[in-house]
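> Here's a sequence, model it:
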Amino acid sequence: MTSTTTEIFDPYDYDFHEDPYPVYARLREEAPLYRNASDDFWALSRHADVHAAMKNDSAFSNRMGVSLDASAWNQDAHRVMSFLALDGKEQTRLRKLVSAGFTPRRVRELAPGVQALTDRYLDGLLAVNEDRGEADWIAELAGKLPMDVISQMIGVADADRDEVRRLADLMVHREDGVRDVPEAGMAAALELIGYYTTMVAERRKRPNDDLTSALIQAEVDGDRLRDHEIIAFLILMVVAGNETTTKLLGNALLHLGANPSQMKDVFTGTDLVGSWIEETLRHDTSTQMLARCVADDIELHGQIVPAGAKLLVLIGSANRDERVFTAPTVFDVHRSPEELAKSMSFGVGRHFCLGANLARLESRVVLEELVRRTSGFEVHADRAVRVHSTSVRGFAELPVTFTRRAGR
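Below is the predicted model:
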């Protein structure tokens, strides 16, 4: 295999989306620095290389954004991706200001609301399950709850939430044969920008206790967020925060469902739910890859990657690197905390995911309540429908049969 053979790794290929992991294994072994000339990118697949690149935003810049797509790769990417598409002092400034509104305390205070939403959606899901013998985990719960949590937090009206989720879904979906953001995705981004522009203007006139108002009021050393910076962060929240948690919840059921003995262990109580979540993040992470812009010519694995090149860091591959993880292809809720800590699903360094605590909170509340109310489930994987995206991995539909616990 040569490192320039396009067929080896095509992030737009629907077959690759079904199971990228054999391709990643070949890349790690045979082409740890891979070159795709057709789509003009390089890729790193080994854990050590991905970790080093993600920590070093001087050499591997976020300034052009984090998306493979050509139309999203530009100096204005921060207007949609917020601080995710900035480096250095600009990134630090914006992240500090956003953090002044999006505080750990605000996340912790969401717990009762997440529990209430979980109870409501589980009631509905289990009712559908009793009526039909199964329920779509995504449609009935996993696709709704993360969006509702974020919408409540930032102040999206109840009546608008389904439409906001539809637009967010369109932004990450990739159409078969289209090697860029589809027109529908571009239109969705513009609609979301317009929606949040109106919402920010309204909050400036009439602030309340939501996150949008908190971001408007946030101040660090006399500095405040500008409107376009708030809007970009709200889009990042609704796309990254919503999509990745939905996919995490779907992937969690798929993989535990494929391992009956581990499911029996998990459903003896709630003690293993945290490990279930962390192993899902490692084994089949929602965010598979991110792009970086190479700042200066750099030598990697005996090749020169030129300044300005687009380089993909393959998180999904790094999390399965046999150099770091024991039996990396095996889903194991009993995997050691030391190994789980090496997962890079939420990033590393200054770009560590600001929403990691929120994603873990939502997943923990949902899956603990599922364990309390049911004694197990069967995933109908043959009828599952995948989301097709270059970066996000998960399901659009996941039919599951649940078994209620006696008395629940």
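> switch to C-alpha atoms for all contacts and neighbour counts from now on
OK.
> Cys353 versus the residue nearest to Arg224 when sequence neighbours are not counted, what's the distance?
Nearest residue to Arg224, sequence neighbours excluded (C-alpha to C-alpha, 6 or more residues apart in numbering): Ala218, at 6.1 Å. Ala218 sits 20 Å away from Cys353, going by C-alpha to C-alpha, to the nearest Å.
> So between these two, which is more surrounded?
Under the criterion of other C-alpha atoms under 10 Å, the comparison of Ala218 against Cys353 puts Ala218 first, with 20 against 17.
> Contact partners for that one?
When contacts are counted by C-alpha atoms under 8 Å, 6 or more residues apart in numbering, Ala218 is found next to Leu97, Val98, Ala100, Gly101, Arg224, Leu225.
> Let's compare: structure for the following, please.
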Amino acid sequence: MTTTAQLVLDPYDYAFQEDPYPTYARLRAEAPLYHNAEQDFWALTRHADVAAAFRDDATYSNAMGVSIDRSAWGPDAHRVMSFLGMDGQRQQRLRSLVSRAFTPRRVRELAPRVQHLTEHYLDLALRDGEEHDWIGEVAGRLPMDVISEMMGVPEADRAEVRRQADLVVHREEGVRDVPQAAMESSLWLVGYYADMLAQRRARPTEDLTSALMVAEIDGDRLSEEEIIAFLFLMVVAGNETTTKLLGNALFHLGQHPDQAATVFADPADVSWVTPWIEETLRHDTSSQMVARHLLRDVEVDGVVAPAGSKLLVVIGSANRDETVFTDPARFDLHRPQAELSKIVSFGGGRHFCLGANLARLEARIVLEEYVRRVASFEVDHARARRVHSVSVRGFAGLPVTVRMR
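Below you'll find the predicted structure:
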């Protein structure tokens, strides 16, 4: 006689973090609106429900934040998560003001600098036949440099800012809340950005921080607290997710030598890089889940999550939904664009990720240059070190050996 193991979604469990996808598949099939009574949260895992939740902020509120952690959940979440911790007109006002400084043009103008940084770090890391740590030497450094240069963080401070940002998202085994180290790092970053603002008031510059200080709509400007919260969000969300995207891209393509051979066939042909990025975003997205506060009852298949509940919108599961994606567990660069257009990796609705274009720009430039330089690569999957985080999925270390062209 066979028995089915109890179905449990515990985002803090290290074993779950190692491979959440079998659990997601069972949740979609057996409990598409799942309740964890012990940790007091609900979860949506089907694509249709997740996509609908992103469009319906009258039901799925951000005002308590996007983190499941008890200490981060509450009406003050916006203090560190900026407009991700707001709804309605408050969210629209803040996002509109921030967008005056964080413009598409500012992102596009970063391309030459991203190219320069890419060439710099690949020059340092890549040696024919030698192993390097893709995260420590390239993927973990470049996104932080890009964000730091946008904000005006001096080069000498960037390694420490990145270390503190890493600690903010790290979760210790057995601790089902924000660890003390993460709280201390959050305070350190807030203090660091407060000092930056004081410096810009005394001596304005051309960077994003100064632009945020003068951003204005009909006389309305951002407060110091609002600017600090946005800078905090940028360094944690913007840096972490792009680093993990670059790591996940090599990890998964490295498991499929036949597809890798297609991508790296011709150094003059980088056309496979965009499908590579989009399939990585679908197959194993950096941002796995975000929390919402229910303002109304939600019913799925006869199960009701009551108003007032904390609910997880599970992006990683939605991107593997078999009713939307063909053979969803397979990493497939040939996946139709019609399917890839349905990924929810950057959210949706009014909270669609403001940094999505920047993340895609960085990933495209880095991986295109990688294809131009590298004939083939091999990932030591057994020695890859995962990040342990409730919501972010990726690697802290990824040993890679390359054969150069």
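> Still touching in structure 2? Go through the contacts of Ala218 of structure 1.
Mapping the contacts of Ala218 of structure 1 onto structure 2 (both residues aligned by TM-score structural alignment, their matches' C-alpha atoms under 8 Å) leaves Leu97, Val98, Ala100, Gly101, Arg224, Leu225 still in contact.
> how deep is Asp69 of structure 2 tucked in, by neighbour count?
17.
> ugh, wrong one, I meant Ala159 of structure 1
Ala159 of structure 1 has 8 nearby residues by other C-alpha under 10 Å.
> How about the one 3 residues further on?
As a burial measure, Asp162 of structure 1 scores 13 neighbours (other C-alpha under 10 Å).
> how near is the corresponding residue of structure 2 for it to Gly65 of structure 2?
Aligned by TM-score structural alignment, Asp162 of structure 1 pairs with Ala159 of structure 2. From Ala159 of structure 2 across to Gly65 of structure 2, the span is 28 Å (C-alpha to C-alpha).
> same thing with Thr45 of structure 2?
The spacing between Thr45 of structure 2 and Gly65 of structure 2, counted by C-alpha to C-alpha, is 19 Å.
> What is the burial count for Arg105 of structure 2?
When neighbours are counted by other C-alpha under 10 Å, Arg105 of structure 2 registers 9.
> can you tell me which residues contact it?
Contacts of Arg105 of structure 2 by C-alpha under 8 Å, 6+ apart: none found.
> give me the element it is part of.
Using DSSP states H and E, Arg105 of structure 2 falls within helix 104-108.
> Also Phe230 of structure 2?
helix 224-233.
> contact partners of that helix?
By C-alpha under 8 Å, 6+ apart, helix 224-233 of structure 2 touches 78-83, 94, 151, 189-190, 193-194, 197, 209, 212-213.
> Show me which pair in these is furthest apart.
Leu94 and Leu189 (20.5 Å; C-alpha to C-alpha).
> For these two, indicate the residue with more neighbours.
Ranked by neighbour count (other C-alpha under 10 Å), Leu94 of structure 2 and Leu189 place Leu189 first, with 24 against 21.
> Over in structure 1, tell me which residue corresponds to that one.
Aligned partner of Leu189 of structure 2 by TM-score structural alignment: Leu192.
> Between helix 227-236 and the strand or helix carrying that match, find me the angle.
Element membership for Leu192 of structure 1, per DSSP H and E: helix 183-205. Inter-element angle recorded for helix 183-205 of structure 1 and helix 227-236: 120 degrees (by axes from the mean of the first three to the mean of the last three C-alpha atoms, to 10 degrees).
> Sort out which residues of helix 183-205 of structure 1 are buried, please.
Gly185, Ala188, Ala189, Leu192, Ile193, Tyr196, Thr197, Met199, Val200, Arg203 (16 or more other C-alpha atoms under 10 Å).
> Name the pair among those residues with the greatest separation in space.
Gly185 and Arg203 (26.9 Å).
> ok, average deviation of the helix holding Arg105 of structure 2 from structure 1?
Averaged over the aligned pairs, helix 104-108 of structure 2 sits 0.3 Å from structure 1 after superposition, using mean C-alpha distance after the TM-score superposition for structure 1.
> just to revisit the earlier point, now the helix holding Leu192 of structure 1 on structure 2. Mean distance?
Looks like 0.6 Å for helix 183-205 of structure 1 (mean C-alpha distance after the TM-score superposition for structure 1).
> now that helix, how far from the chain's geometric center?
Chain-centre distance of helix 183-205 of structure 1: 21 Å, with C-alpha atoms, centre = their mean, to the nearest Å.
> Please report how far the residue nearest the centre of structure 1 lies from Leu33 of structure 1.
Closest to where the C-alpha atoms of structure 1 average out (C-alpha atoms, centre = their mean) is Thr244, at 2.9 Å. As judged by C-alpha to C-alpha, Thr244 of structure 1 and Leu33 of structure 1 stand 27 Å apart.
> what's the answer for Leu370 of structure 1, then?
Distance, Leu370 of structure 1 to Leu33 of structure 1, by C-alpha to C-alpha: 42 Å.
> Over to Glu90 of structure 1?
30 Å.
> Comparing these two, which shows the higher neighbour count?
Higher neighbour count among Glu90 of structure 1 and Leu33: Leu33, with 22 against 12, using other C-alpha under 10 Å.
> Name the nearest residue to the equivalent of Thr212 of structure 1 over in structure 2, sequence neighbours excluded.
Structural alignment (TM-score structural alignment) places Thr212 of structure 1 against Thr209 in structure 2. With sequence-adjacent residues excluded and distances taken as C-alpha to C-alpha, 6+ apart, Thr209 of structure 2 is closest to Met151, at 5.2 Å.
> hmm, back to that, next up, the contacts around the match of Thr212 of structure 1.
Residues near Thr209 of structure 2 by C-alpha under 8 Å, 6+ apart: Met150, Met151, Gly152, Leu197, Arg200, Ile227, Leu231.
> between the residues you listed, which is nearest Ala363 of structure 2?
Within those, the smallest distance to Ala363 of structure 2 is 16.9 Å, found for Met150 (C-alpha to C-alpha).
> In three-state terms, how would Asp39 of structure 1 be classified?
What DSSP: H, G, I helix; E, B strand; the rest coil gives for Asp39 of structure 1 is coil.
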